[in-house]
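give me a 3D structure for the following:
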Amino acid sequence: MAYSVLVTGGARSGKSRIAEARCLEFGAPAVYIATAQAHDDEMRARIAEHQARRGPEWRTISAPVELAAALAESDGAPRLVDCLTLWLSNLMLAGHDWRAAGEELIAVLATQVSPVVLVSNEVGMGIVPENALARAFRDAAGLINQWVAQDAQEVIFAVSGLPLKVK
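Predicted coordinates:
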């Protein structure tokens, strides 16, 4: 039976640490499905920070766009997807159909045998963005989060490094 956990919150809210701990509660070794792409020095440093924090109980798969395939191919161990909003950004900037990819993600999550913990940002809690692309991204991220949360068995909201169980 599929079991998924969504960990969401603002930037630097502690989402990833909370999600890593929750994923390892399902057992080790675990699989870290990374959606980030190192396009600049700042992002390379962020990725290195995440990698340094994880221990030998993690195996990493890079999936900046093909997230559903990475989940399907890695079933058999607990997985952590970090993060849905970077994945969405990758899809949108490359001109992919994010709705179709989101629907494919939901369908694949329903078929998983091993647990999946997904990290996502809450991007709609601030001001209305000034440009159309930013507004489209905010709206798409909100929908993806809703789709994942609806089917998830757990939803955790990260606030100042603390987990608040929502569902």
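
contacts, neighbours, all on C-alpha from now
Noted.

quick one: buried residues of the helix or strand containing Ala100?
Using DSSP states H and E, Ala100 maps to helix 98-111. By 16 or more other C-alpha atoms under 10 Å, the buried positions in helix 98-111 come out as Trp98, Ala101, Gly102, Leu105, Ile106, Val108, Leu109.

so which of those is the closest to Arg135?
Taking C-alpha to C-alpha as the measure, Arg135 sits nearest to Trp98 out of those, at 14.5 Å.

by contact count, what packs against the longest helix along the chain?
If you go by DSSP state H, the chain has its longest helix at helix 132-151. Applying 3 or more C-alpha pairs under 8 Å, 6 or more residues apart in numbering; DSSP states H and E, one finds that helix 132-151 makes contact with strand 4-9, helix 84-93, helix 98-111.

how about this one, so we can line them up?
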Amino acid sequence: MTLVLGGARSGKSRYAESLIEARPGPWRYVATAQAWDDEMRERIAHHRARRAPPWETVDAPRDLPAVIRQAPAGRPVLVDCLTLWLTNAMLDEAADLAAETDALVEACRSAAGPLVLVSNEVGFGIVPENALARRFRDEAGRLHQRLATTADRVVLVVAGLPVTIKGDA
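Below is the predicted model of the structure:
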């Protein structure tokens, strides 16, 4: 398992895709985004346009652990991105965030093939001014720490350049 972190437009998705594409296909792309507005629809379209067969896209805005568990054995899987999944979970007020995070970490631990997870590193900025944004930053940080402990490799992408934090470069 590889955890790829980076800021907005850092090149983290493109880097993660290159890790998966270095393996034999077909490849599975698990998308967590939801197209709530035109700008987000454009972002999703841009990401999809980069991926041609043998990429297979599976949408999983909420039940990410199940999608990871159901991936065919040996199939390389890319999840993009965990912070969107976290946002979706936080906006679902009925969600038990701790239980869902536990389920996600366990699904990642037991993945049946190569797994690359993409997420936004949001802890480098200033302290947000509102409680929801502070909670999001804190929950993302906790999620990243738990996954980084489990991951074989952790990479931070800055200005398109991957910096290996844990594991082999």
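
mind listing what Gly14 of the first structure touches?
Applying C-alpha atoms under 8 Å, 6 or more residues apart in numbering to Gly14 of the first structure gives the contacts Ala158, Val159, Ser160, Gly161, Leu162.

farthest out from the centre of the first structure, which residue is that? Tell me.
Ranking residues of the first structure by C-alpha distance from their mean position (C-alpha atoms, centre = their mean) puts Glu130 at the top, at 25.5 Å.

that residue -> the second structure?
Under the alignment (TM-score structural alignment), Glu130 of the first structure pairs with Glu129 in the second structure.

distance of that match from Phe136 of the second structure?
12 Å (C-alpha to C-alpha, to the nearest Å).

kindly provide the distance from the counterpart of Ala31 of the second structure in the first structure to His50 of the first structure.
Here Ala31 of the second structure is matched to Ala34 in the first structure, going by TM-score structural alignment. In this view, Ala34 of the first structure and His50 of the first structure are 10 Å apart by C-alpha to C-alpha.

neighbour count: the two, which is higher?
Ala34 (22 against 12; other C-alpha atoms under 10 Å).

how close does the more buried one sit to Leu162 of the first structure?
Ala34 of the first structure is 22 Å from Leu162 of the first structure, by C-alpha to C-alpha.

ok, now how distant is the most centrally placed residue in the first structure from Glu103 of the first structure?
Centroid check for the first structure by C-alpha atoms, centre = their mean gives Cys83 as the closest residue, at 2.8 Å. Using C-alpha to C-alpha, Cys83 of the first structure is found at 17 Å from Glu103 of the first structure.

one step back: you'd agree the match of Ala31 of the second structure is up against Arg59?
No - if you go by C-alpha atoms under 8 Å, Ala34 of the first structure and Arg59 don't touch, sitting 10.4 Å apart.

stretch 81-90 of the second structure corresponds to what range in the first structure?
Taking TM-score structural alignment, stretch 81-90 of the second structure hits residues 83-92 over in the first structure.

please compute how far the matching stretch lies from its chain's middle.
9 Å (C-alpha atoms, centre = their mean, to the nearest Å).

and for stretch 15-28 of the second structure?
The answer for stretch 15-28 of the second structure is 14 Å, by C-alpha atoms, centre = their mean.

also stretch 40-55 of the second structure?
15 Å.
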